[in-house]
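K.L.:
All I have is the shape, not the residue letters:
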């Protein structure tokens, strides 16, 4: 813990939002990947945050429990014996909203860092 706990809080929030942005980027990158079975298809990742004394931490990154999409495409090379392929359970609209939210939270915490730094520097110059 530093002398300025706000740096610890903002720093932990930056780290958490960075994990959230990485998970969202991974989800978007895999949104169109098809597989021949529901077990092999990509599953969306969701970070789970936990409040801790002096900030937040990523408790875990879990897979989304929603079922993958089952698409009938008998001519597809990955199709199973019944002609189905499986698409990830990634909702692109939700992921874009998550990306915007995480990005804005990240930017807000950068502003907290900068404002706190400026206030600390001004405090040091008060006696001059």
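P.N.:
Yes, it's here. Everything quoted here is computed from the prediction, not taken from an experiment.

K.L.:
hey, let's count contacts and neighbours off CA atoms from now on
P.N.:
Fine.

K.L.:
Residue 23 is in contact with residue 43, isn't it?
P.N.:
No. Assessed by CA atoms under 8 Å, residue 23 is found out of contact with residue 43, at 11.1 Å.

K.L.:
quick one: residue 126 is in a strand?
P.N.:
No. Going by DSSP: H, G, I helix; E, B strand; the rest coil, the assignment for residue 126 is coil, not a strand.

K.L.:
ok, it - contacts?
P.N.:
Residues near residue 126 by CA atoms under 8 Å, 6 or more residues apart in numbering: none.

K.L.:
What's the separation between it and residue 48?
P.N.:
43 Å (CA to CA, to the nearest Å).

K.L.:
same question, residue 127
P.N.:
45 Å.

K.L.:
For those two, indicate the residue with more neighbours.
P.N.:
residue 48 (14 against 6; other CA atoms under 10 Å).

K.L.:
Check it against this one:
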């Protein structure tokens, strides 16, 4: 139905932001992991969002407004690794230390992750507010009909 399109779009945003929060929490949990199964330190992961469906501009000129919002929203196109270099920390007693006593630490910065987490939380809340607004408008429309 046409009136539920805005709720569907906000729901895709909430799903994407939840995945983003999961990846951020994974990054924070592995901030001290010096060895993974591949033998290297943990690499920070990032979520890449993409519009759900690509539409040429001419489509907007030729279709009705009901057709414009179908299958819209956001989706996760990829989860990519951050290619920034690992941090070098002097810790000669560590089992992963090289001959000079340095270990490679993950490229995860807790401050950056916390800022990203706040951003994801705010985006999730904004989508929830949009859903609540759409729900309240639908309820008001039903009250008018009484």
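P.N.:
Happy to help now that I have it. Keep in mind it's a predicted model, so treat the numbers as computed, not measured.

K.L.:
Let me know the secondary structure of the spatially most central residue of the first structure.
P.N.:
With distances taken as CA atoms, centre = their mean, residue 20 lies nearest the centre of the first structure, 1.7 Å away. Under three-state DSSP, residue 20 of the first structure falls in the helix class.

K.L.:
That one is in contact with residue 46, isn't it?
P.N.:
Yes. If you go by CA under 8 Å, residue 20 of the first structure and residue 46 touch, sitting 7.5 Å apart.

K.L.:
how about residue 99 of the second structure, secondary structure?
P.N.:
Applying three-state DSSP: residue 99 of the second structure is coil.

K.L.:
Give me the distance between it and residue 51 of the second structure.
P.N.:
Taken as CA to CA, the span from residue 99 of the second structure to residue 51 of the second structure is 48 Å.

K.L.:
what about those two, which has more around it?
P.N.:
Between residue 99 of the second structure and residue 51, counted using other CA under 10 Å, residue 51 has the larger neighbour count: 13 against 8.

K.L.:
show me the contacts for that one.
P.N.:
72-75.

K.L.:
Just put these in TSV and tack on secondary structure and neighbour count.
P.N.:
Shown next, in TSV, are the contacts of residue 51 of the second structure (DSSP: H, G, I helix; E, B strand; the rest coil; neighbours: other CA atoms under 10 Å):
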residue	secondary structure	neighbour count
72	coil	18
73	coil	20
74	strand	20
75	strand	18
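
K.L.:
and residue 58 of the second structure, how many neighbours?
P.N.:
8.

K.L.:
That one corresponds to which position in the first structure?
P.N.:
When the first structure is aligned by TM-score structural alignment, residue 58 of the second structure is left unaligned.

K.L.:
Look at residue 58 of the second structure and tell me its secondary structure.
P.N.:
Residue 58 of the second structure - assigned by three-state DSSP - is helix.

K.L.:
and the gap between it and residue 52 of the second structure?
P.N.:
18 Å.

K.L.:
what does residue 87 of the second structure give?
P.N.:
Distance from residue 87 of the second structure to residue 52 of the second structure, by CA to CA: 36 Å.

K.L.:
same deal with residue 19 of the second structure?
P.N.:
16 Å.

K.L.:
Okay, buried residues for the one helix or strand residue 50 of the second structure maps to please.
P.N.:
Here residue 50 of the second structure, judged by DSSP states H and E, is contained in strand 45-51. Neighbour-count burial for strand 45-51 of the second structure, counted by 16 or more other CA atoms under 10 Å, picks out 45, 47, 49.
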